[in-house]
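[1] Next input, structure requested:
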Amino acid sequence: MVLGYHSRKRGNPSAQSSYANKLQKLTLKEKAVKRTILGSVSSIAIHPSETRTLVAAGDCNGNIGLWDLKRRSADIYVFPVHSRRTRIVAFSPSDPQYLLSLGYEGTIRCGDISYSVFDEIYHAEGYLTSFDFLSVDGSVLLASHYDSKLSVVDRRTRNKTSNVHGCLDSKFVYSVSVHPLQRDLCVVAGSSDVLVYDVRQLRKDTTQPVMSLLRHTSGVASASFSPATGNCILTSSMEPCLQ
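    Take a look at the predicted model:
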């Protein structure tokens, strides 16, 4: 896997070096390792609470496991949510009692972790690959389809289909990430492309990107804006590393 770093501003070299040194000093204790699900982990999310550490993990079989690291008991709660790989799990930014998940079978579900109930909020024809929160409160999602489409999903409506559907100028799409400040902008990763789109310009025919970033030589697995400012984009690719 190759990581790419795209930014208009260069970071502070000394700060990056100090951070790297701190990472090298981290240790992993045996009691901090736990099998949360039976299948291989395909996604993970950490609850934003400042008083507890709650981890959600999705696996290749469509299960979601919850692990509360602060509890003395070693109980792991596992929920069979999807029929295929759980691609994305994410806690709602406005109410983290709710856990949202996306499965490859083409559904997005919202689970109330207090009652262990996961309701379907969106169903698509074909594979879904990713989603991000389009609105600050998390009520509106932007979901990506493998066949190069984006859908806007409003959790507040009873309609389980998309309100906006746009076809992108890419062979296929693996991930989508919404700019944290300019929320009309999103970056998508696909074949060897990293493209920035304006959600307001989505069209059912081919939608042109507003910006195209440096191309990888192999498929791009993901591309994400930096969470605070959005000035940087981190990409990952399966192209071989150069020694």
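
[2] alpha carbons only for contacts and neighbour counts from here, please
    Noted.

[3] Could you give the number of residues near the residue nearest to Gly190 when sequence neighbours are not counted?
    Among residues not flanking Gly190 along the chain, Val173 sits closest, at 4.1 Å (Cα to Cα, 6 or more residues apart in numbering). Neighbours of Val173 under the rule other Cα atoms under 10 Å: 29.

[4] run this one through as well so I can compare:
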Amino acid sequence: MAEIDGGINDYEAQRRANIERNNALLRDLELANLGAALGPTAISSSSGSKRRATGSPGVKPTVKRTTKTQRPKQAVEVLPRRTSARLAGIEPESEKARVKAETEYVALQEAEKEARKRVGGDIKFEDLSSDKIAQLWTFDDDEPDSTETKTSEIAGDIVQLRKEMSGLKLYEKFEPNDIKITPERVYTIGFHPSASKRLVFAGDKIGNLGVWDIDQVKSEDDEEFPQTYLFKVHARTLANFAFAPSITSKIYTASYDGSIRCVDFVSGISSEVYYGTLGREPDAVSELQFADANTLYFSTLDGEVGRLDLRTPKDITKYRLHDKKIGGLSLHPNAPYLAATASLDRSMKLWDFRKIESLESGELQPKFLSSYDSRLSISCTSWNNEGSIVCNGYDDTINIFNLKDSTNWDVNFNAPEELTPSSKIKHNCQTGRWVTILRSHWQRNPLDNVQKFVIGNMNRFMDVYTADGIQLARLGDSDLIRAVPAACQFHATKNWIVGGTASGKVCLFE
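    Next up, the predicted model:
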């Protein structure tokens, strides 16, 4: 290899030239980055409600409502920080450092365990004063609306039905981002059955029960905010709730902490009506349904269904229906001895509780009627008052079963061993880890006499379908609804729909 002046060969000269060229490029990049840092910057916000500086490319402006208010800042609890081993004079990797780390870890574990500990017995909501109860629980009607007196005739024109449902408007008083009903992810949501006072209830991932009094506001510093209430009733996920048929001032809640509680909004007391354990772990309750004013059915994550008589709450009967988790339980509204269950074992099954059988294991089981087997897990099942069942699951399919003659089934009726859907709808149900499982729910007693159900949409909408699988509406607002309203529900009689998101916020269409 030839040498040049100074004894440097061609290879070394080329290497030095490359180094100098790379250094020049780095100097140019540093100057460019410095200029960008001195220029206009994006405005950031933890809530995501603020926008970038005016003129930023690719940002779609948000249409803001004139009634939008800013949520008051909440007090943040300052927790003690971990102490520094260096400042404490502890040598790294020493025995003293190891003991300190283990002590801190145990303390954190105990604090988390204490936060998840179930509270038994009665809970008195001391912060809910009598005047607040009077304001919250004031109704013009003591009972839910009756379909016998308020049923209207419909023409059956699908175009008109779509026009009516698609015409539902997003609640205008406050934006969805300002209506925070629970501190954590909404797992279940629904309306109080009354139509005179509009109340929305939601259960979250850590056992809170949130209440939104829709038509009331609270004022702070001359600004208006949604009137909400929050009650800590469980130690783990509040999975489902139901109102007592005869006393609508009481709401019964089911939780993964293994308990069912009754919250009485007149007395302001939450009382425990059931607690079950499976070995050392709680017998997590996934859903509950009233068969009548005194009889409550509930499902567990162990594949059982329990029957509880509220007059004798210690007299509980359990039935083995599945080998795996039951995620959905529904009783026929007009024949409550008929039940449908949806399970992680990829099946939906129908049962008749008028006839109870004993298994070889000694466990009890109602008469098996029929089943539908899916490719993947089935998340929920819902039975409407005309006899149709809707279920959906992880196979991205909504299935509707027309069983309108089910009220005529006698105790000896032999149903087909396998159910066949009358309608199938493709629907994305892949929610992932951080979004609540999508569940389809019928409107309980529609005043317009149209059987319809609602289910969340992963594109931040809520979809409404008829019992024939015809889509009536896709409700949403891409500018104002910023998360998936995964938990959603109709009002029992009115065409009002509410949805809850992973951030504990709600959107209402009315």
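
[5] And the residue nearest to Gly190 of structure 1, what's its match in structure 2?
    In structure 2, Val173 of structure 1 lines up with Ile326, judged by TM-score structural alignment.

[6] doesn't Gly306 make contact with its match?
    No. The criterion here is Cα atoms under 8 Å, and Ile326 of structure 2 misses it with Gly306 at 11.7 Å.

[7] which residue ranges form the helices in structure 1?
    13-24 (DSSP state H).

[8] Now do the match of Val173 of structure 1 against Phe453 of structure 2, distance only.
    Going from Ile326 of structure 2 to Phe453 of structure 2 by Cα to Cα, to the nearest Å gives 21 Å.

[9] Would you mind measuring from the counterpart of Leu23 of structure 1 in structure 2 to Pro193 of structure 2?
    Matched to structure 2 by TM-score structural alignment, Leu23 of structure 1 sits across from Met165. Separation of Met165 of structure 2 from Pro193 of structure 2 (Cα to Cα): 20 Å.

[10] who has more neighbours, these two?
    A count of neighbours by other Cα under 10 Å puts Pro193 above the other of Met165 of structure 2 and Pro193, at 23 against 19.

[11] aligned partner of that one in structure 1?
    Pro193 of structure 2 maps onto Pro48 in structure 1, by TM-score structural alignment.

[12] I figured its match hits Pro96, correct?
    Yes. Here Pro48 of structure 1 reaches Pro96: they are 7.2 Å apart, a contact under Cα under 8 Å.

[13] Skipping its backbone neighbours, what lies nearest Lys204 of structure 1 in space?
    Closest to Lys204 of structure 1 by Cα to Cα, 6+ apart is Gly166, at 4.7 Å.

[14] give the contact list for that neighbour.
    By Cα atoms under 8 Å, 6 or more residues apart in numbering, Gly166 of structure 1 lies in contact with Lys149, Leu150, Ser151, Leu202, Arg203, Lys204, Asp205, Thr206, Thr207.

[15] Of the residues you listed, just say which sits nearest to Asp112 of structure 1.
    Ser151 (23.3 Å; Cα to Cα).

[16] Could you report the distance from the alignment partner in structure 2 of the closest one to Glu12 of structure 2?
    Using TM-score structural alignment as the criterion, Ser151 of structure 1 maps onto Gly306 of structure 2. Gly306 of structure 2 sits 83 Å away from Glu12 of structure 2, going by Cα to Cα.

[17] the more surrounded of these two?
    More crowded of Gly306 of structure 2 and Glu12, by other Cα under 10 Å: Gly306, with 16 against 12.

[18] What sits closest to that one if chain neighbours are left out?
    Among residues not flanking Gly306 of structure 2 along the chain, Lys318 sits closest, at 4.2 Å (Cα to Cα, 6+ apart).

[19] how close does that neighbour sit to Glu363 of structure 2?
    Using Cα to Cα, Lys318 of structure 2 is found at 8 Å from Glu363 of structure 2.

[20] Just tell me what Trp212 of structure 2 corresponds to in structure 1.
    Match for Trp212 of structure 2 (TM-score structural alignment): Trp67.

[21] burial of that match, as a residue count?
    Using other Cα under 10 Å, Trp67 of structure 1 has 21 neighbouring residues.

[22] same question, the one 4 residues further on
    Applying other Cα under 10 Å, we find 11 other residues in the vicinity of Arg71 of structure 1.

[23] and what of Lys424 of structure 2?
    16.

[24] same deal with Arg155 of structure 1?
    17.

[25] show me the contacts for it.
    Each residue near Arg155 of structure 1 by Cα under 8 Å, 6+ apart is listed here: Ile121, Ser139, Val140, Leu141.

[26] thought Leu185 of structure 1 was touching Asp198?
    Yes. When contacts are counted by Cα under 8 Å, Leu185 of structure 1 is listed as touching Asp198 (4.7 Å).

[27] okay, and the common contacts of these two?
    By Cα under 8 Å, 6+ apart, no residue touches both Leu185 of structure 1 and Asp198.

[28] before we move on, back to that, is it true that the residue nearest to Gly306 of structure 2 touches Asp302?
    No. Lys318 of structure 2 is beyond contact range of Asp302, at 11.2 Å (criterion: Cα under 8 Å).

[29] Quickly list what's touching both of the two.
    By Cα under 8 Å, 6+ apart, no residue touches both Lys318 of structure 2 and Asp302.

[30] what sits up against stretch 134-143 of structure 1?
    Residues from elsewhere that reach stretch 134-143 of structure 1, judged by Cα under 8 Å, 6+ apart: 92-94, 128-133, 150-156, 176, 178, 183-184.

[31] Give me the buried entries from these.
    Among the contacts of stretch 134-143 of structure 1, the ones that count as buried by 16 or more other Cα atoms under 10 Å are 92-93, 128-133, 150-155, 176, 178.

[32] any idea how far the closest residue to Asn231 of structure 1 other than its chain neighbours is from Gly65 of structure 1?
    Excluding the flanking residues, the one nearest Asn231 of structure 1 by Cα to Cα, 6+ apart is Ser7, at 6.0 Å. Distance, Ser7 of structure 1 to Gly65 of structure 1, by Cα to Cα: 35 Å.

[33] Likewise for Val81 of structure 1?
    In terms of Cα to Cα, Val81 of structure 1 sits 10 Å off from Gly65 of structure 1.

[34] counterpart of Tyr197 of structure 1 in structure 2?
    Match for Tyr197 of structure 1 (TM-score structural alignment): Trp351.
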